[in-house]
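S.K.: Could you look at this predicted model? Sequence included:
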Amino acid sequence: MKNLIKNSTILAIIALVTFSFTTLNDGDKTIKVEQSKVVWKGYKVTGSHEGVISLKSGMLSFTDGKLTGGEITMDMTSISNTDMEGDYKTKLEGHLKSDDFFGVQNHPTSTLVFQNVEATGKNSYKISGNLTIKGITKPIAFNMSIYGNKANASLKIDRTVYDVRYGSTAFFDNLKDKAIYDEFDLVADLEF
């Protein structure tokens, strides 16, 4: 009888611990926008520029401790440059916010909505989703890693499919060293 009570107690403790850790990771987790960071990097013939974009909101969904969905909204009015100073910085930020690039007056946010999440390893996922920039939604695929309450993702984006054509050799001739490459990078470090 003592062994039965002892075994039952041990099983109850194991079940409680297992249940506690499983449910701890399940549900929608709000992304802490102040602790998260999105870095952009754009390339041109003569070099590159980079900066940050603030998040407006976001959440990641988990079931049985695995990522199953998510949605992120970026505040495009916050786009800033981090590799220049003074007038050059101000001029570039103004140009990025103009209709030549992201037209933030009419399109103040961009969104990324996860459509399909496939586990590729213990902490890694392949995600297919829809990215909306300037009111144009296109499919995108990328990888995400999750460790504890942090997630990291890198995206390569073709700006021309979102009607961001300024300086693109696909639309303008004779740009020479003023050409800007069509693809830019986003690296997201998220905390939830």
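M.R.: Looks like it arrived, so ask away.

S.K.: okay, CA-based contacts and neighbour counts for the rest of this
M.R.: Will do.

S.K.: Pull up the gap between residue 153 and residue 70, please.
M.R.: Spatial separation of residue 153 from residue 70 under the definition C-alpha to C-alpha, to the nearest Å is 12 Å.

S.K.: Of these two, give the one with the bigger neighbour count.
M.R.: Neighbour tally, residue 153 and residue 70, criterion other C-alpha atoms under 10 Å: the higher count belongs to residue 70, 22 against 19.

S.K.: burial measure for residue 29, as a count.
M.R.: Using other C-alpha under 10 Å, the number of residues around residue 29 comes to 16.

S.K.: That one: which element?
M.R.: When secondary structure is defined using DSSP states H and E, the element that contains residue 29 is strand 27-30.

S.K.: Also residue 93?
M.R.: Short version, using DSSP H and E: residue 93 is in helix 86-97.

S.K.: Comparison target below:
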Amino acid sequence: MKNTIKSFAFLAVIACLTFSFTTLKTEKKDIKTEKSNVVWKGYKVTGAHDGTIAISSGNLLFNDDVLTGGTFVMDMKSIIVTDLEGDYKGKLETHLKSDDFFGVDAYPTATLTFTNVKASGKNAYNITGDLTIKGKTNPITFVMSIYGSKASASLKVDRSKYDVKYGSASFFDDLKDKTIYDEFDLIADLEF
């Protein structure tokens, strides 16, 4: 009996040592920026506008094919409006890039860095990250789905947390039908 207990104890020690020195294979997969896109949609009392923002760089981190992290840099100077044409398109793009909104001359990039990733299903992950816009960083949560070498995510961003004040009822009273809602959507379709 004593020999059996000693054998089990010995095996337990060997197993613990083996698992202690076994490391997971971490792999960094760069985002193919030319095949990936981010669509934005902003809402106001009288309607909505949408467009795109280019990803200038990004990567996802995996341990044995399980998502563990990621970082993205968006080129804020690349903001494009896709629901308008002509002068209206140009005016809105210029306004979005101005200090009234994203101040792209002073803040040419926005970043998202994952801080916590938890699997929530076969191909889905609940993610918490730090989103930095206009030099201000706030936590954000969202779900990301991954299928093969593609990923998709939808984020709701509260612009008032990033000092984007223009037309916001959080900063100005009595805007009525000139109100632009604080939350806007970002929908990312990524290839890596």
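M.R.: Cool, the structure landed. The structure displayed is predicted, hence computed values, not measured ones.

S.K.: ok so, going back, the strand holding residue 29 of the first structure - contacts with which helices or strands?
M.R.: If you count contacts as 3 or more C-alpha pairs under 8 Å, 6 or more residues apart in numbering; DSSP states H and E, strand 27-30 of the first structure packs onto strand 47-63.

S.K.: Against which helices or strands is the strand it packs on packed?
M.R.: Packed against strand 47-63 of the first structure, as judged by 3+ C-alpha pairs under 8 Å, 6+ apart, are the following elements: strand 27-30, strand 37-44, strand 66-81.

S.K.: Buried residues of it, list them for me.
M.R.: 50-62 (16 or more other C-alpha atoms under 10 Å).

S.K.: chain center to it, what's the gap?
M.R.: 4 Å (C-alpha atoms, centre = their mean, to the nearest Å).

S.K.: ok, residue 75 of the second structure to residue 42 of the second structure distance?
M.R.: As for residue 75 of the second structure, its distance to residue 42 of the second structure is 18 Å (criterion: C-alpha to C-alpha).

S.K.: same check, this time on residue 53 of the second structure
M.R.: As defined by C-alpha to C-alpha, residue 53 of the second structure lies at a distance of 13 Å from residue 42 of the second structure.

S.K.: Ok, residue 168 of the second structure next?
M.R.: When distance is defined by C-alpha to C-alpha, residue 168 of the second structure is 12 Å away from residue 42 of the second structure.

S.K.: between those two, what contacts are shared?
M.R.: Each of 180, 181 lies in contact with both residue 168 of the second structure and residue 42 under the rule C-alpha atoms under 8 Å, 6 or more residues apart in numbering.

S.K.: Pull out the buried positions in stretch 156-172 of the first structure.
M.R.: By neighbour count, with 16+ other C-alpha under 10 Å as the criterion, the buried positions of stretch 156-172 of the first structure are 157, 159, 160, 162, 163, 164, 165, 166, 167, 168, 169.

S.K.: My error: substitute stretch 109-121 of the second structure in the last question.
M.R.: Going by 16+ other C-alpha under 10 Å, stretch 109-121 of the second structure has these buried residues: 109, 110, 111, 112, 113, 114, 115, 117, 119.

S.K.: now do stretch 140-156 of the second structure
M.R.: For stretch 140-156 of the second structure, the neighbour count (16+ other C-alpha under 10 Å) marks 140, 141, 143, 144, 145, 146, 151, 152, 153, 154, 155, 156 as buried.

S.K.: Return the list of helices and strands in contact with the one helix or strand the fifth one maps to.
M.R.: Assigned by DSSP H and E, residue 145 of the second structure belongs to strand 136-147. For strand 136-147 of the second structure, the packing partners by 3+ C-alpha pairs under 8 Å, 6+ apart come out as strand 124-133, strand 150-158.
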